[in-house]
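Asks: got a predicted model here, sequence first, then my questions.
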Amino acid sequence: MSKSGGTKRIVVALVLCLLAALIAACGGGNSGGANPSASGGTGPNASGGGADTGGTGGGSGAEAGSGGDEQLKGEFVLWTWEPEHPTALAAFNKKYPNIKMKRVNVAAEDVPKKLQTTIASGGELPDVIRIERGQKAKIFDMGILEDLSAAPYNADTSLLFDYDIPAFSVDGKLVAIPDDMSVAGLAFIKPLAKEYFGTDDPEEMEKMFTSWDVFIEKGKEVVQKSGGKVKMFPSLGDVNDILKGQRPEPYFDGNKLNVSALESVLSALVKFRDAGIVDKLDQWTPAWNAAFGGDKYIFAECPVWMPQYVIGPNDKKDDRWALMVPPGGGIVRGGSSHGIPKGAKNAELAWKWIEFTSMSQEGAEAQKTDGVFTHYKKAYEDPSFTNWTWRNFGSQNIGEKFFVDISATTKDMPENINDTYLDEAMSIVLQTLAKDSSFGLEQAMDRIKKELKAKAPDITW
């Protein structure tokens, strides 16, 4: 699940505390916030348990596979906040019985700082680092990661989704391999959709909501019919997540801010706000979490990890939700990846772990058993692999909707360190936009430029 950065770190509501071992601080696309998208547990059987420092994944498998790689021997060190994925680890041990993994527990938000202090002190870096999406730009900006598309790794990028390559590359070099799938669609409450739109069928909803302009107009009708009691979204932050993920261009080219791309998103946010179809709740607060069990908001952004870690714990009713492709297509929200530091002592062993768990059919199947859907593209050609239901969504095959329909429309964007500063500025602007109707596009841009100038004077526009 996911994931993150820019916003202040917020503790997820108490209803999620039993899942805390799986939900390390993370979020998709922000920097420094705390929400469930950090964890790799995105599938039907996500495992629990803590991540003990220095735990090893040794043990010999029933039998080794064929070929010279299977005779590799040694131990590699992994920095991660994730608990062990037992099925994947057992499958890896069976193929590589002489490779052991030593886990060192590092919280997702602490990885950049720990890397910096280790480098500054001349300490030894790990052989592989788990990288949460919200910290990705910071870590990539350090320039410490190997190019996994070059020798000796020679990662086959055709095994991943097309949208993965730019998002995990720096200057044309693939510096990390994505692990847990975190594509996101749009979930809606079926009884409310039926009441206000005349249908609760996802395909019919997709035909109806052909653009965000249509969405806004339909939302106005909902507010009018309900006397203002029902709105489309609980938070303007939810809308920003989607619009940001759908932007056609990166926000930054080096240090230059793409003003038109940012203004396009901000203009849309103002339009949503002024239409009165979005409430003023802040994301990841108790009130926001509780909203998933209520009847005041029809829609919710819905990454792969959302049914299990947010909707499920907050809505005890079965078969109330459905999943659809959003107007404008899917986005990526949260998720993690693995990178190998330059000079890693056991890089070859670490690469075998990454390659097996994230870029093979055997690894994909094992990871799914542990609750993780990987980015190994070929696995999703099998309908039995994509089949996944969740009680809140009744009999709908949300796996097929996520991994076939939504994924086919998904794009992702490369980001650099400046995006983390923009995320921080946007968190301030979003709160003001939601609560002050006189605060518009011009004021929002002025505030963002002021914040960026203070944090990163080299940024231009």
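Replies: Cool, the structure landed.
Asks: use CA for all of it now, contacts and neighbours both
Replies: Will do.
Asks: now for the closest residue to residue 27 other than its chain neighbours: which residues touch it?
Replies: Spatial nearest neighbour of residue 27, excluding adjacent residues (Cα to Cα, 6 or more residues apart in numbering): residue 3 at 2.3 Å. Residues in contact with residue 3 (Cα atoms under 8 Å, 6 or more residues apart in numbering) are 25-29, 34-39, 132-134, 333-335.
Asks: filter those down to the ones in strands?
Replies: In strands, judged by DSSP state E, the following of these are found: residue 132.
Asks: just the buried ones from the contacts of residue 3, in PyMOL syntax?
Replies: To isolate the buried subset of the contacts of residue 3 in PyMOL, counting by 16 or more other Cα atoms under 10 Å, use the following:
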select buried, resi 25+26+27+28+29+34+35+36+37+38+39+132+133+134+333+334+335
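Asks: comparison target below:
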Amino acid sequence: MPIARAAGRTAVRLGAVVLCGALLAACGSGSSGGTSDSAGGKVTLTVDLFGSFGYKEAGLYDEYQKLHPEITVKQSDTEDEADYWKSLQTRLAGGGGLADVQGVEVGRIASVTQQQSDKFEDLKQYGADKLKDKFAEAKWSAAVTQDGRVLGLGTDVGPEAMCYRTDLFKAAGLPTDRAELAEKWSTWDGYLALGKEYKKKAPAKSAWLDSVGSLYSIMIGQEKERYYDGSGKLIYENNPAVKEAWNASVAAADAGLSAKLDQWSPQWNQAFAAGSFATMPCPAWMLSYIKGQAGKGGSGKWDIAKLPGGAGNWGGSYLSVPRAAQHKKEAYALIEWLTAPEQQAKLFRDQGIFPSSTGAIEEVADAEDPYFSDAPTGQIFGDAAKEAPVQVLGVHDQNVAQQITNALSEVERKGISSDKAWSNAKKGVDNVIG
């Protein structure tokens, strides 16, 4: 993510960010195109992202500017990807206020390639076609139109694991060894059963997981088909995988295992340092978010284990160049450099954002993270990336997911019945996508 890349990405995704609502399209430097000092030959490239892609935090912009002293990079961020996307749609429709580089979450990339291809540059004209072999096939192909135009270069992917607080586990009398836990929660039923054990002896004001929305998102990330089938047909209403993830999330809410915190909310951010939850389903990009919110005080208290139910992917993003960008050639040079194997590997080692470059994946296989109790992050997330299914992406993937997680929030926070919440989710999807 970046949640937000989460993301997720949501991106994931994370660190110190500025929240800009849809009405604040002019927030930050991303609200205007790049600028240049014609007298001095200087170029200012604007980069508009959501969550945290980690570039600034890892020092990559500083490094690039040293290599290219004629370039200055200015980045703006929106924490919530949904807000970011809404603002981007407004600016794309008007043709103004666009940055030289715009981030696109993986759940939106089908919308870009199928419905908005006229709004973005074909990166092949700058030589992007030569990079195909450097990326995982699924990552590359998702940003390519049917007629072969390349509309984005892949940043990260979101292989999934389970992050947990060893100090809270110890306080509740649970084991903390990552291999033992992976065995105990090899299934989602096992994970929920262990959560019920935790609840019996949990430290005060501490829940088993942050939100049932995060549980749903991680479970659905283990499926090849989620909201659309291979023909582009919307199938979420009758997809057993969606219903299974929904039912497990409702069961977690009914059992009182959730801290009832909406992801990306201020309360959720504060909960990391407060120890308000013991586990958190986490794609690789979430690691940097945890570090940013939990701070130095969280170092060594977190660990990472294999995910229940098998491997999956949640999130991942692309960097694209709008046709309205002022400095297209320079923008492409920047994103080619940022997504190169060397930079992707450095980004993972520094920020935990897992690479989509095949060369970088091999390079970080031995990586460990001292913040997360020296967990073998390269191995854990590398294995998950290899085993995760190649997901079918639809035009409104992210919109459908948002409506479902919104409805699950109603279940855990307002006590609405599962049937009523599901009905609300379907109405929400109909309203958003028509």
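Replies: Cool, got the structure. Predicted, not measured: the structure shown is a model, and the values here were computed from it.
Asks: returning to what we had before: which strand or helix spans the residue nearest to residue 27 of structure 1?
Replies: Counting by DSSP states H and E, no helix or strand carries residue 3 of structure 1.
Asks: in what helix or strand does residue 100 of structure 1 lie?
Replies: Secondary structure from DSSP H and E places residue 100 of structure 1 in strand 99-105.
Asks: average offset between that strand and structure 2?
Replies: Taken over the aligned residues, the distance from strand 99-105 of structure 1 to structure 2 averages 5.9 Å (mean Cα distance after the TM-score superposition for structure 1).
Asks: chain center to that strand, what's the gap?
Replies: 24 Å (Cα atoms, centre = their mean, to the nearest Å).
Asks: check stretch 320-338 of structure 2 too.
Replies: 22 Å.
Asks: for structure 1, what spans make up the strands?
Replies: 55-56, 74-80, 99-105, 128-132, 169-170, 173-174, 177-178, 183-189, 252-253, 256-257, 299-303, 321-324, 331-332, 336-339.
Asks: what residues of the second one count as buried?
Replies: Neighbour counts using 16+ other Cα under 10 Å place 75-80 of strand 74-80 of structure 1 among the buried residues.
Asks: residue 407 is in contact with residue 422 of structure 2, correct?
Replies: Yes - applying Cα atoms under 8 Å as the test, residue 422 of structure 2 and residue 407 come out as touching, 6.7 Å apart.
Asks: re earlier: so which elements touch the strand holding residue 100 of structure 1?
Replies: strand 55-56, strand 74-80 (3 or more Cα pairs under 8 Å, 6 or more residues apart in numbering; DSSP states H and E).
Asks: which outside residues touch that strand?
Replies: Residues contacting strand 99-105 of structure 1 (Cα under 8 Å, 6+ apart): 51-59, 72-82, 93, 349.
Asks: follow-up on the earlier one: out of the helices and strands packed on strand 99-105 of structure 1, nearest to residue 241 of structure 1?
Replies: Residue 241 of structure 1 lies closest to strand 74-80 among those, at 25.5 Å (Cα to Cα).
Asks: just to revisit the earlier point, how much space is there between the residue nearest to residue 27 of structure 1 and residue 334 of structure 1?
Replies: Shown here: residue 3 of structure 1 relative to residue 334 of structure 1, a distance of 4 Å by Cα to Cα, to the nearest Å.
Asks: what residues are shared contacts of the two?
Replies: Common neighbours of residue 3 of structure 1 and residue 334 (Cα under 8 Å, 6+ apart) are 26-29, 37-38, 132-134.
Asks: tell me the two of those that are most distant?
Replies: 29 and 38 (10.9 Å).
Asks: find the residues that touch each one of the two.
Replies: Common neighbours of residue 29 of structure 1 and residue 38 (Cα under 8 Å, 6+ apart) are 3-4, 133, 334.
Asks: before we move on, the earlier item: which one of the buried residues of strand 74-80 of structure 1 sits closest to residue 142 of structure 1?
Replies: residue 79 (16.7 Å).
Asks: so what's the closest one up against?
Replies: 103-106, 126, 128-130.
Asks: out of those residues, which is most surrounded?
Replies: residue 128 (27 neighbours; other Cα atoms under 10 Å).
Asks: give the contact list for that one.
Replies: 76-79, 338-341, 344, 347, 350.
Asks: residues near the residue lying closest to residue 15 of structure 2 once chain neighbours are set aside, how many?
Replies: Leaving aside its sequence neighbours, residue 15 of structure 2 sits nearest to residue 292 (Cα to Cα, 6+ apart; 4.6 Å). By the criterion of other Cα under 10 Å, residue 292 of structure 2 has 19 neighbours.
Asks: so how far is residue 348 of structure 2 from residue 292 of structure 2?
Replies: Computed as Cα to Cα, the residue 292 of structure 2 to residue 348 of structure 2 distance reads 15 Å.
Asks: equivalent analysis for residue 173 of structure 2, please.
Replies: 33 Å.
Asks: the more surrounded of these two?
Replies: residue 348 (26 against 14).
Asks: the more buried one contacts residue 355, doesn't it?
Replies: Yes - the pair residue 348 of structure 2 / residue 355 is scored as a contact, 6.8 Å apart, by Cα under 8 Å.
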